[in-house]
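Visitor: the sequence and its predicted three-dimensional model are supplied below.
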Amino acid sequence: MRTIIVGTRQSALALTQTQHVIDELKELCKQHGLSYQFETKKIVTKGDQILNVTLSKVGGKGLFVKEIEQAMMNGEIDIAVHSMKDVPAVLPEGLMIGAVPKREDPRDCLITKSGKGLDDLPEGAKVGTSSLRRMAQLKAYRADLNVEWIRGNIDSRIKKLENEDFDAIVLAAAGLKRMGWEDRIHHYLPVDISLPAVGQGALGIECRADDMQVRELLALYNDHQTVLAVAAERSFLSALNGGCQVPIGAYAEVIDWNEGLEPKLKVTGLIGDPEKHQVWKEAIEGNVPDEMGKAVAERLIKQGADRILEQYRG
């Protein structure tokens, strides 16, 4: 019986997500008569080590995946469980995303001291986020808010909300739901107010491209609608050479799905400027995910998106 070594970050959320994936892969093995066992290997990434500055100032791509990918290329692990929003558009040679399971809630959400929603926060309320994307959209919607950076995993951010002078923090709803903390959410931010990060709410299971045993197992774990939506969002990311250091977002949803027929998707992309409190959005409908994401990016580039992003890359 082969043992599949699963690489993961060591935060509570990462370990919870990884165990969930392992449990579902074990169930697929039972259903299909496959004999594998699984072990977990915790790996510390650069993004986990540097917590005293914003991700945009750390710079670079793959801040939460590079060390894990290196362990895979070295043969120390066989698969890795990533939050898809952390995965760069271009993977190292020899690696691939073997599965994208069914997506959790992609929305951003608010946890507040008062229990109030975004519209009911007082003027000048201090809102914490580590994301330029979220900052740009919050300031575009309510320029009076005092949006300041806050780093750390979700439980440490919640503690900072409780113990420091923040009025609210913005987090991904998916992480809170996977941790069983849905009751802490006070307000879900609609995607027309806060467009999610590329791949937010989805998991990506990475593997070596030449490991056919693992690839065959992971192929059973794909959710085809999520695969299409994430592919469209990641083509947008790739076209803009984006990453966590720049204020971009994208959300694709399947709006017409029939087995055996071409699905129809709607893809919305966004570029933000946190300093000027502005956002630019474009949306397109179609059935070819890769082309749709690129088309949305091209429309935004014509509006000067590349110049805005270059400021933040610098």
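Guide: Now that the structure is in, tell me what you want to look at.
Visitor: please count neighbours and contacts with C-alpha atoms only from this point.
Guide: OK.
Visitor: does Ala80 really touch Thr8, like I thought?
Guide: Yes: Ala80 lies in contact with Thr8 (Cα atoms under 8 Å); the separation is 5.9 Å.
Visitor: buried set for the lengthiest helix in the chain?
Guide: Longest helix in the chain, counting residues (DSSP state H): helix 12-32. With burial defined by 16 or more other Cα atoms under 10 Å, the residues of helix 12-32 counted as buried are 13-19, 21-22, 25-26, 28-29.
Visitor: right, and the helix or strand after that helix?
Guide: Past helix 12-32, further along toward the C-terminus, the next helix or strand under DSSP states H and E is strand 36-42.
Visitor: name the helices or strands packed onto that next one?
Guide: Where contact means 3 or more Cα pairs under 8 Å, 6 or more residues apart in numbering; DSSP states H and E, strand 36-42 is packed against strand 2-8, helix 12-32.
Visitor: any chance of those in JSON lines, plus distance to Lys294?
Guide: JSON lines is the format used below for the helices and strands packed on strand 36-42 (distance: least, Cα to Cα, whole Å):
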{"stretch": "strand 2-8", "distance to Lys294": "31"}
{"stretch": "helix 12-32", "distance to Lys294": "30"}
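Visitor: quick one: closest of those to Gly272.
Guide: Across the helices and strands packed on strand 36-42, the minimum distance to Gly272, taken as Cα to Cα, is reached by helix 12-32, at 27.7 Å.
Visitor: distance of the spatially most central residue of the chain relative to Ser131?
Guide: Against the mean C-alpha coordinate of the chain, by Cα atoms, centre = their mean, the closest residue is Lys85 at 2.2 Å. Distance, Lys85 to Ser131, using Cα to Cα, to the nearest Å: 12 Å.
Visitor: swap in Leu161?
Guide: Applying Cα to Cα, the value for Leu161 to Ser131 is 16 Å.
Visitor: of those two, which one has the most company?
Guide: Using other Cα atoms under 10 Å, the more surrounded residue of Leu161 and Ser131 is Ser131, with 24 against 21.
Visitor: now do the contacts for the more buried one.
Guide: Each residue near Ser131 by Cα atoms under 8 Å, 6 or more residues apart in numbering is listed here: Thr54, Leu55, Trp149, Cys244, Pro247.
Visitor: and if you look at Tyr141?
Guide: Residues near Tyr141 by Cα under 8 Å, 6+ apart: Ile193.
Visitor: mutual contacts of Ala80 and Thr8, please.
Guide: The contact sets of Ala80 and Thr8 overlap at Ile68 (Cα under 8 Å, 6+ apart).
Visitor: alongside the first one, take a look at this:
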Amino acid sequence: MSALRLGTRRSALARTQSTWVAERLRALGHDVELVEVTTDGDRDRTTPLASLGGTGVFVSALREALAAGEVDLAVHSLKDLPTAADPRVEVAAVPVREDVRDALVARDGLTLGQLPAGATVGTGSPRRRAQLAALGLGLQLTELRGNVDTRLRAVSEGRLDAVVLAAAGLRRLGRAAEVTELLDPLQVLPAPGQGALAVEVRRGTEDVRAAVATLEDAEARACVTAERALLGELEAGCSAPVGALAEVVEGVDGPELSLRAVVAAPDGSADLRRSLTGDPAAAAELGRRLARLLLEDGAAELMPTSTDRLLTERAQ
């Protein structure tokens, strides 16, 4: 096989994630070349992502390059993938998952509970905004876009008291020491797929698919499958105030898949939390079952009904 061309965005985090995948493929004997692909989300760092088309703007250019044969595989933050499938490509591997939690980076080493009422906390995520508001701490939640460095500088330069980002991204960038608190999922459930990577290949390229499939982690795949099935059944999209976390746990008769989810009003005035357990081999059905339970209990009334009211998730 000739060198594998791995498409990546140019951001530091995207390149770090792509390099992580490339190194593991090289260790298996494959020659891998990184190919930079610029997305609309990279070109425009000021317009709210919902106006640009949601987190899909970070995915579409990579998929176009993949479908056109310009690259052989692409690495995404899995939570950025639209729930609707693209028939031209497939996720050939979900590697072992990083820390799923959200992370607080605050001035003076403060934790969430130590921030004073009125403290300014930056996040571009409606999911984080809603769940943080629901805690009733009196925080001033501020819209924030940009790469990891940009957001962390907002704290170090004194423009914000704190920011909330994905712990996985900070760990991958070697900046976990800057975290002042890892938020317990009991307080703030992560985005569906958070902490996981998706390695996509073009359909029909069986040699590339076989090479990439060696990176697959079955437990990570089951967990994110359940979480994304829930999101798809809710028809919420990755920019809605929905959190979900699946974990493989030991049940009475062996491993079980435990799935928790929250649907919140955007302003945090109300939320709905439910959970179910099921067979890891039927992860997608478990996600759909929990989504239907949430809808039966009133989740649709909490979610925004128009995309122009959404601030899109971006945790990189």
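Guide: Arrived safely, thanks for sending. From a predicted model like this one, the values you see are computed outputs, not experimental measurements.
Visitor: quick TM-score on the pair, please.
Guide: TM-score of the superposed chains, computed with TM-score structural alignment, normalised by the length of the first structure, equals 0.93; 306 aligned residues with a Cα RMSD of 1.8 Å.
Visitor: tell me the secondary structure at the residue nearest to the centre of the first structure.
Guide: At Lys85 of the first structure, secondary structure determined by DSSP: H, G, I helix; E, B strand; the rest coil is helix.
Visitor: quick one: map it onto the second structure.
Guide: Using TM-score structural alignment as the criterion, Lys85 of the first structure maps onto Lys79 of the second structure.
Visitor: doesn't Pro190 make contact with that match?
Guide: No: contact criterion Cα under 8 Å: Lys79 of the second structure and Pro190 do not qualify, at 9.8 Å.
Visitor: okay, strands next: where are they in the stretch 151-300 of the second structure?
Guide: 162-166, 181-182, 197-202, 242-251, 254-264, 271-278 (DSSP state E, counting those that start in this stretch).
Visitor: and the ones you listed as CSV, adding mean neighbour count and distance to Glu70 of the second structure?
Guide: Output for the strands of the stretch 151-300 of the second structure, formatted as CSV (neighbours: other Cα atoms under 10 Å; distance: least, Cα to Cα, whole Å):
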stretch, mean neighbour count, distance to Glu70 of the second structure
strand 162-166, 25, 30
strand 181-182, 19, 39
strand 197-202, 25, 11
strand 242-251, 21, 34
strand 254-264, 22, 38
strand 271-278, 17, 41
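Visitor: dump those strands into JSON lines; add distance to Ala299 of the second structure as well.
Guide: Below are these laid out as JSON lines (distance: least, Cα to Cα, whole Å):
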{"stretch": "strand 162-166", "distance to Ala299 of the second structure": "25"}
{"stretch": "strand 181-182", "distance to Ala299 of the second structure": "27"}
{"stretch": "strand 197-202", "distance to Ala299 of the second structure": "28"}
{"stretch": "strand 242-251", "distance to Ala299 of the second structure": "10"}
{"stretch": "strand 254-264", "distance to Ala299 of the second structure": "6"}
{"stretch": "strand 271-278", "distance to Ala299 of the second structure": "7"}
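Visitor: for Ala103 of the second structure, which of those is the nearest?
Guide: Closest among the strands of the stretch 151-300 of the second structure, once you apply Cα to Cα, is strand 181-182, at 4.5 Å.
Visitor: give me the mean deviation of that closest one from the first structure.
Guide: Taken over the aligned residues, the distance from strand 181-182 of the second structure to the first structure averages 0.3 Å (mean Cα distance after the TM-score superposition for the first structure).
Visitor: check which helices and strands that strand sits against.
Guide: Judged by 3+ Cα pairs under 8 Å, 6+ apart, the packing partners of strand 181-182 of the second structure are strand 102-106.
Visitor: now the strand it packs on against strand 162-166, angle please.
Guide: Relative orientation of strand 102-106 of the second structure and strand 162-166, computed by axes from the mean of the first three to the mean of the last three Cα atoms, to 10 degrees: 150 degrees.
Visitor: how about strand 102-106 of the second structure, aligned to which bit of the first structure?
Guide: Strand 102-106 of the second structure corresponds to residues 108-112 of the first structure when matched by TM-score structural alignment.
Visitor: ok, the aligned residue in the first structure for Thr180 of the second structure - contacts?
Guide: Residue pairing (TM-score structural alignment): Thr180 of the second structure is matched to His186 of the first structure. Going by Cα under 8 Å, 6+ apart, His186 of the first structure touches Cys109, Leu110, Ile111, Thr112, Gly115, Lys116, Gly117.
Visitor: Glu285 of the first structure: which of those is nearest?
Guide: Distances from Glu285 of the first structure to the contacts of His186 of the first structure, taken by Cα to Cα, are shortest for Cys109, at 26.1 Å.
Visitor: residue contacts, the closest residue to the closest one other than its chain neighbours?
Guide: Among residues not flanking Cys109 of the first structure along the chain, Tyr188 sits closest, at 4.3 Å (Cα to Cα, 6 or more residues apart in numbering). Tyr188 of the first structure is in contact with Arg107, Asp108, Cys109, Leu110, Ala173, counting by Cα under 8 Å, 6+ apart.
Visitor: before we move on, the earlier item: can I get the contacts of His186 of the first structure in TSV with neighbour count and distance to Gln49 of the first structure?
Guide: Converted to TSV, the contacts of His186 of the first structure look like this (neighbours: other Cα atoms under 10 Å; distance: Cα to Cα, whole Å):
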residue	neighbour count	distance to Gln49 of the first structure
Cys109	23	25
Leu110	23	25
Ile111	24	25
Thr112	23	27
Gly115	16	32
Lys116	16	33
Gly117	17	32
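Visitor: how far does the helix or strand where Arg128 of the second structure lies sit from the chain's center?
Guide: Using DSSP H and E, Arg128 of the second structure falls within helix 126-134. Its chain's average C-alpha position is 15 Å from that of helix 126-134 of the second structure, according to Cα atoms, centre = their mean, to the nearest Å.
Visitor: the first structure: matching residues for the helix or strand following it?
Guide: Per DSSP H and E, helix 126-134 of the second structure leads on to strand 140-142 as the next helix or strand towards the C-terminus. Aligning strand 140-142 of the second structure against the first structure (TM-score structural alignment) gives residues 146-148.
Visitor: with the second structure overlaid, how far apart is that stretch on average?
Guide: Here stretch 146-148 of the first structure, set against the second structure after superposition, deviates by a mean of 0.4 Å using mean Cα distance after the TM-score superposition for the first structure.
Visitor: now that stretch: buried residues?
Guide: Using 16+ other Cα under 10 Å as the test for burial, stretch 146-148 of the first structure gives Asn146, Val147.
Visitor: do the same with stretch 107-124 of the second structure
Guide: Across stretch 107-124 of the second structure, burial judged by 16+ other Cα under 10 Å covers Arg107, Leu110, Thr111, Leu112, Leu115, Ala119, Thr120, Val121, Gly122, Thr123, Gly124.
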